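1. 3D model of this:
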Amino acid sequence: MNKGAFLVLMFGILLSCEKNEVNPSDIKQLGYGTSFGMCVGHCKNEMLLKLGTVIYSRSGWNNQVEPISCSENMTQLSWDSLKKTVDLNEFYSLPEILGCPDCADGGAEWLEIENFSGKKYKVTFEYGKEPEELKRMITALRKQLEKGIHCEEF
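-> Here you go, the predicted model:
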């Protein structure tokens, strides 16, 4: 092998070892929700957010509870602002389950992020006990979920 080819090969190996930073613009959609296991009625509140749309849904644990859903528009500015509230490298480094979600009916919260390549990652944690790495995003998502709490009731 000549020196030029060897140097090109070594340079390629070094570049491939660099840490890849994950860009918030890679987020295709966000899922967020809460649930309570020992509950009657609409015990699960969820929303799916993506550019242009927020879909809210509420459901129970059985088919006796009629699911409710509604949607609203989401502006580009709101979507971009929300995506900037999370460091994706920190998010992907979190374990999938933190603490004991919904133990002793304390409730659970979760955040799932899907990127444009189809990769999904979900972190579930105890209700009201978001990890520090997600604090800004979860605070924003809780406010957004409040907007849909009465959807389709009137």
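
2. hey, let's count contacts and neighbours off CA atoms from now on
-> Fine.

3. all the helices of the chain, residue numbers only.
-> 3-16, 76-83, 88-93, 135-147 (DSSP state H).

4. another for comparison:
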Amino acid sequence: MKIQLFIGIILSTLSFVGCEQQSDDVMTKTSKDLNTMVIKHGTSFGMCLGPCKRELTLMGDEASFTIYFNSGRGSQGGDPQTYKEKLTTDYMNELVKSVDIEQFKNLKEVIGCPDCADGGAEWVEITMNDSRHKVTFEHGQDVKEIAPLLKVLREKRVYFENKYVKY
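-> Take a look at the predicted model:
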């Protein structure tokens, strides 16, 4: 009985230490990955009045969201407005898990017909070290190769839109 109790205590202690180590590894990977890359996601509509272009930029532990205004027929009007917030650790972990950089790099730069018939365009751009790749596609389109990344980016963009865009 005493041996079983002793073994149970040792196994419990080792499992806590193992969990703590795994958590530290995830944090190190997250910080390292997000400090070496910049991820941008945005939308734009060519024939639009008001806040027609929106861009989310994720770098390190910060998100910035910029709104650009059109005054008609595609001409820029007014100063862009930028809002910044710190990213949560949970969001950063989810973001890092959702990025498959090799799969992303293999995508064509243009998919479908972005902003045709004023349907809008959406894009994702990842810069890592000296490498930059941007993929532009029809607004709201699902791109299966980067579906997890798009889900995470769209949720954050919609969060900022709901908080800061006034129609």
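
5. so can I have JSON lines of the helices of the first structure showing distance to Lys120 of the first structure and mean neighbour count?
-> Output for those, formatted as JSON lines (distance: least, CA to CA, whole Å; neighbours: other CA atoms under 10 Å):
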{"stretch": "helix 3-16", "distance to Lys120 of the first structure": "23", "mean neighbour count": "10"}
{"stretch": "helix 76-83", "distance to Lys120 of the first structure": "15", "mean neighbour count": "14"}
{"stretch": "helix 88-93", "distance to Lys120 of the first structure": "10", "mean neighbour count": "15"}
{"stretch": "helix 135-147", "distance to Lys120 of the first structure": "17", "mean neighbour count": "15"}
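
6. which residue ranges of the second structure form strands?
-> 37-44, 49-59, 62-72, 75-76, 81-86, 110-111, 121-128, 131-138 (DSSP state E).

7. nearest to Ile9 of the second structure among these would be which one?
-> For Ile9 of the second structure, the closest of the strands of the second structure is strand 81-86, at 39.7 Å, according to CA to CA.

8. what helices or strands is the closest one leaning on?
-> In terms of contacts (3 or more CA pairs under 8 Å, 6 or more residues apart in numbering; DSSP states H and E), strand 81-86 of the second structure is packed against strand 62-72.

9. how distant is the strand it packs on from the center of its chain?
-> 16 Å (CA atoms, centre = their mean, to the nearest Å).

10. redo the strands of the second structure as TSV? Include mean neighbour count and distance to Phe6 of the second structure.
-> Converted to TSV, the strands of the second structure look like this (neighbours: other CA atoms under 10 Å; distance: least, CA to CA, whole Å):
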stretch	mean neighbour count	distance to Phe6 of the second structure
strand 37-44	21	47
strand 49-59	21	47
strand 62-72	18	46
strand 75-76	14	72
strand 81-86	13	45
strand 110-111	14	61
strand 121-128	20	50
strand 131-138	18	54
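
11. could I get the ones you listed as TSV with distance to Ser12 of the second structure?
-> What follows is those, written out as TSV (distance: least, CA to CA, whole Å):
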stretch	distance to Ser12 of the second structure
strand 37-44	38
strand 49-59	38
strand 62-72	37
strand 75-76	62
strand 81-86	35
strand 110-111	51
strand 121-128	41
strand 131-138	45
